[in-house]
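Enquirer: The sequence isn't on hand, but the structure is:
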């Protein structure tokens, strides 16, 4: 394997997973276009969309796992914490929902899937712009109250849509947790990463049944992910919550623009 390709894949894995740990997303929003265009532009590799999808799914899996481990390692003295009950309820909902969405996607036209993705991205931006009534900072041991039935139902619906469009679902899950469930920003970011990890388990299992996995490129992307995600998680715990929220809004807005440009 060419040394330049190894370096490129390490860097791309690091960049995508850094944003994963920083903002509580799976990282595919960042890594997918990078993996698709950067290696080709540099002339080191030409991955197909299917191959990029496979690399990205493994990157999301290991980046979210590394990010979760970093948050757990922070301990109770750190402001960014994972809410275990939210992970159990919303994680189970999004897992079953994504499996159902994956089955439904096979019967939908590609343009319909893109439109669904685009509409959801706009809804996510609108939700992020609505002022949250929840406390911005969440501390370890802080009691968080939420409607368990609603949390399961909404995460199941998000899972269906994420399964249809082939995304982790964090771009819509995070605004729902912040605005609808009124979960504090720091707890939302840390917890959503754990939920994305659960969602990615099914995605990786599905990819393993296909032959479109460039294993060497995937390996070095994953290695980069294991470095970048803990760095992003560490910085997220240090950053002002206001700036984290702005960063989320910008990232989700860019996603909406990208999707609608491809549709129109």
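Expert: On my side now, so go ahead. Since we're looking at a predicted model, the values are computed, not measured.

Enquirer: make it CA atoms for all contacts and neighbour counts henceforth
Expert: OK.

Enquirer: following the host helix or strand of residue 230, which helix or strand comes up?
Expert: Per DSSP states H and E, residue 230 falls inside helix 215-238. Next in sequence after helix 215-238, counting helices and strands by DSSP H and E, comes helix 241-263.

Enquirer: if we can go back for a sec, ok and the helix holding residue 230 relative to helix 241-263, angle-wise?
Expert: 140 degrees (axes from the mean of the first three to the mean of the last three C-alpha atoms, to 10 degrees).

Enquirer: Flag every buried residue along helix 215-238.
Expert: 217-234, 236-237 (16 or more other C-alpha atoms under 10 Å).

Enquirer: Pretty sure residue 235 sits against residue 20.
Expert: No. Using C-alpha atoms under 8 Å, residue 235 is not in contact with residue 20, being 11.4 Å away.

Enquirer: So which residues make contact with the helix holding residue 230?
Expert: Outside helix 215-238, the residues that touch it by C-alpha atoms under 8 Å, 6 or more residues apart in numbering are 1, 5-6, 9-23, 55, 58-59, 62-64, 66-67, 69-71, 78-80, 186, 244.

Enquirer: please redo it, this time with the cut-off set to 6 Å
Expert: With C-alpha atoms under 6 Å, 6 or more residues apart in numbering as the test, helix 215-238 has contacts from 9-10, 13-14, 17-18, 21-22, 55, 59, 63, 66-67, 70, 80.

Enquirer: putting a second one here so we can go through both:
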């Protein structure tokens, strides 16, 4: 199982490097089902794995001039604030035992709730990956100021999801960068990696004092993800990541449904 977990970590990195998101949605399931990490701790580990691998991948895009730091700030600051509030105030509100049905001897724990939320996120992200991408219309209906405000609002939503379940949120970031801020696709991928890196690492280090980190697990998985994202960033010049999205979307959909069935019925 550990070997499968490390191999999956490389795959996660490659996807992040190719399409600027999506791969991180697999991090928590890999940690939980292949490496035996409990769900709450997996969300914390995921922040570091996604953050450090995205940081490594962003260097390649930065050297090619494919990172827009102004856009990263517009999107990133609301995300960071939202992550901090979610990790420190929302997550602690979820009790270890959410509810129990005595007649059915069913107990729904915090871990199950987090995995179900994560599975729901996977289903939503799969839809966004499967559906045909629509190029932004050149004649904008909204003003640039309104688009900036909408992008900042999207950043808040991404931050909440990142803080809650440890996903990078690239599947939400890239459509916002392309559709609202009119960022070219390649630049959107590079900028997305910067935003994901900053969000995830700040989220990780802001709550590290509340969990016990097993670096013997986290270190090797992170290293494999970094190797993967370096490979993915190099392949991005030769492979059109957008063409991979629908196939990966179907895979994510199956995984999300599997998690829901496993946690509710098995």
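Expert: Yes, it's here. As the structure is a computational prediction, the values presented were derived from the model and not from experiment.

Enquirer: re earlier: quick one: buried ones out of the contacts of helix 215-238 of structure 1?
Expert: 9-10, 13-14, 17-18, 21-22, 55, 59, 63, 66-67, 70, 80.

Enquirer: which of the residues in stretch 47-55 of structure 1 are buried?
Expert: Quick answer for stretch 47-55 of structure 1 (16+ other C-alpha under 10 Å): 47, 51, 52, 53, 54, 55.

Enquirer: what's in contact with it?
Expert: For stretch 47-55 of structure 1, contacts defined as C-alpha under 6 Å, 6+ apart pick out 212, 213, 218.

Enquirer: will you turn the residues you listed into CSV that also has distance to residue 127 of structure 1?
Expert: Compiled in CSV, these are given as follows (distance: C-alpha to C-alpha, whole Å):
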residue, distance to residue 127 of structure 1
212, 36
213, 36
218, 34
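
Enquirer: tell me which element the aligned residue in structure 2 for residue 69 of structure 1 is part of?
Expert: Alignment note: residue 69 of structure 1 maps to residue 59 in structure 2; criterion TM-score structural alignment. Using DSSP H and E, the element containing residue 59 of structure 2 is helix 39-63.

Enquirer: Skip ahead from that helix and say which helix or strand is next.
Expert: Assignment by DSSP H and E places the next element after helix 39-63 of structure 2 at helix 69-85.

Enquirer: Contacts made by that following helix with the rest, please.
Expert: 152, 155, 156, 159, 160, 163, 195, 199, 203.

Enquirer: Double-check that the last one belongs to a helix.
Expert: This means residue 203 of structure 2. Yes. Applying DSSP: H, G, I helix; E, B strand; the rest coil, one finds residue 203 of structure 2 inside a helix.

Enquirer: Residue in structure 1 paired with it?
Expert: Applying TM-score structural alignment, one finds that residue 203 of structure 2 aligns to residue 203 in structure 1.

Enquirer: Setting aside sequence neighbours, what's the nearest residue to that match?
Expert: Leaving aside its sequence neighbours, residue 203 of structure 1 sits nearest to residue 57 (C-alpha to C-alpha, 6 or more residues apart in numbering; 6.6 Å).

Enquirer: what's the neighbour count on the one you found?
Expert: By the measure other C-alpha atoms under 10 Å, the count of residues near residue 57 of structure 1 is 29.

Enquirer: Map it across to structure 2 for me.
Expert: So, by TM-score structural alignment, residue 57 of structure 1 is matched to residue 47.

Enquirer: Distance check, that match against residue 205 of structure 2.
Expert: Here the distance between residue 47 of structure 2 and residue 205 of structure 2 works out to 9 Å (C-alpha to C-alpha, to the nearest Å).

Enquirer: Just flag the most distant two among the contacts of helix 69-85 of structure 2.
Expert: Using C-alpha to C-alpha, those span at most 17.9 Å, a distance reached by 152 and 203.
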